[in-house]
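Peer 1: Just to be clear, the model below is a prediction. Sequence and coordinates:
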Amino acid sequence: MKLKVYADRMSQPARAVILFLKLNGINYEEVRVDIAKRQHLTPEYAEINPMKLLPAIVDGRFKLFESHAILIYLACSFPGVADHWYPADVFKRSKIHSVLD
């Protein structure tokens, strides 16, 4: 099953996730959620992201929201993502967390 990314490109965090996916050659399907039309506030979208914010992803049965959590998940879960995005070294990884948080 293809990774689904729920996004509106007006959202900077959504653009960051999409850019990461493209830079790392990760295959995905973009599902547009129009913020201007308040589609992120629908009960259907709340089943994907109870916080009703963008972006969110669905990978099989796994659902995840919050762009930083999504970026970490993508860096750790997909083969071929370069180590510099989310290094195995705990000290380097901590520096990344300080920027993300």
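Peer 2: Nice, thanks for sending it over. Numbering: from 1, shown residues only.
Peer 1: contacts and neighbour counts: CA atoms only from here.
Peer 2: Will do.
Peer 1: residue nearest the centroid of this protein?
Peer 2: The centroid of the chain falls nearest to Ile70 when counting by CA atoms, centre = their mean (3.6 Å).
Peer 1: isn't that residue right up against Leu64?
Peer 2: Yes: under the criterion of CA atoms under 8 Å, Ile70 makes contact with Leu64 at 6.5 Å.
Peer 1: what touches both of the two?
Peer 2: Counting by CA atoms under 8 Å, 6 or more residues apart in numbering, the common neighbours of Ile70 and Leu64 are Ala56, Ile57.
Peer 1: Strands along the protein, start to end?
Peer 2: Assigned by DSSP state E, the strands in the chain fall at 3-7, 28-32, 56-59, 62-65.
Peer 1: how about the third one: buried residues?
Peer 2: The reference is to strand 56-59. Neighbour counts using 16 or more other CA atoms under 10 Å place Ala56, Ile57, Val58 of strand 56-59 among the buried residues.
Peer 1: Quick check: the gap between the closest residue to the second one other than its chain neighbours and Asn24.
Peer 2: The shortest distance from Ile57 to any non-neighbouring residue, by CA to CA, 6 or more residues apart in numbering, is to Val5 (4.6 Å). According to CA to CA, to the nearest Å, Val5 stands 15 Å off from Asn24.
Peer 1: one more structure, for comparison:
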Amino acid sequence: MITFYHNSRCSKSREALKLLEEKGETIEIVKYLQKPLTHAELKQIIELLGIEPINLVRTQEKDWKVNYSGQNLSDSQIIDAMIEHPRMMERPIAVKGTKAVIGRPPEKVLDIL
């Protein structure tokens, strides 16, 4: 099963979801804007991605620019910022077992199959 962190308003997220559906995968869709992730959930996703928390931040988002840009934040504070403002999180993210990918470009989600 693939856990798919989805923003239905994002065209890249919709494209990535369609690619996985076309492959016949069982998908659990998590609408993280409606039900924000916990600190532990987001930390685990970041670990599976093998990246630093800042690399999951959409630094061009208004919430980042207004509230956090230029500050020296710890990894924990960056995770908390993404929980408080989930639109700042890169999307989509697909997780299968111990593998995770950011679907940028959307075809990247196929790497977890």
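Peer 2: Cool, the structure landed. These numbers come from a predicted model, not from an experiment.
Peer 1: rewinding a little: nearest to Ala16 of structure 1, of the strands of structure 1?
Peer 2: Among the strands of structure 1, the nearest to Ala16 of structure 1 by CA to CA is strand 3-7 (10.4 Å).
Peer 1: List the contacts of the closest one.
Peer 2: 14-15, 18, 27-34, 54-60.
Peer 1: try it again with 10 Å
Peer 2: 13-15, 17-18, 21, 26-35, 40, 45, 48-49, 53-60, 62-65, 70 (CA atoms under 10 Å, 6 or more residues apart in numbering).
Peer 1: Got a PyMOL select line for the buried ones in those?
Peer 2: If you want just the buried ones from the contacts of strand 3-7 of structure 1 in PyMOL, going by 16+ other CA under 10 Å, the selection is:
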select buried, resi 13+14+15+17+18+21+26+28+33+34+35+40+45+48+49+53+54+55+56+57+58+64+65+70
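Peer 1: so what's the residue of structure 1 most remote from its centre up against?
Peer 2: Centroid-distance maximum for structure 1: Phe91 at 23.4 Å, with CA atoms, centre = their mean. By CA under 10 Å, 6+ apart, Phe91 of structure 1 lies in contact with His97.
Peer 1: Alignment lookup: it to structure 2.
Peer 2: Matched by TM-score structural alignment, Phe91 of structure 1 corresponds to no residue in structure 2.
Peer 1: State the distance from Ile96 of structure 1 to His68 of structure 1.
Peer 2: Distance from Ile96 of structure 1 to His68 of structure 1, counting by CA to CA: 10 Å.
Peer 1: Spatially nearest residue to Arg15 of structure 1 (excluding sequence neighbours)?
Peer 2: Residue nearest to Arg15 of structure 1 in three dimensions, not counting chain neighbours: Arg9, with 5.6 Å by CA to CA, 6+ apart.
Peer 1: count of neighbours near the one you found?
Peer 2: Arg9 of structure 1 sits with 17 neighbouring residues when counted by other CA atoms under 10 Å.
Peer 1: Counterpart of it over in structure 2?
Peer 2: Aligned partner of Arg9 of structure 1 by TM-score structural alignment: Ser8.
Peer 1: returning to that earlier point: relative to Ser98 of structure 1, how far out is the residue nearest to the centre of structure 1?
Peer 2: Separation of Ile70 of structure 1 from Ser98 of structure 1 (CA to CA): 16 Å.
Peer 1: what do you get for His68 of structure 1?
Peer 2: Computed as CA to CA, the His68 of structure 1 to Ser98 of structure 1 distance reads 11 Å.
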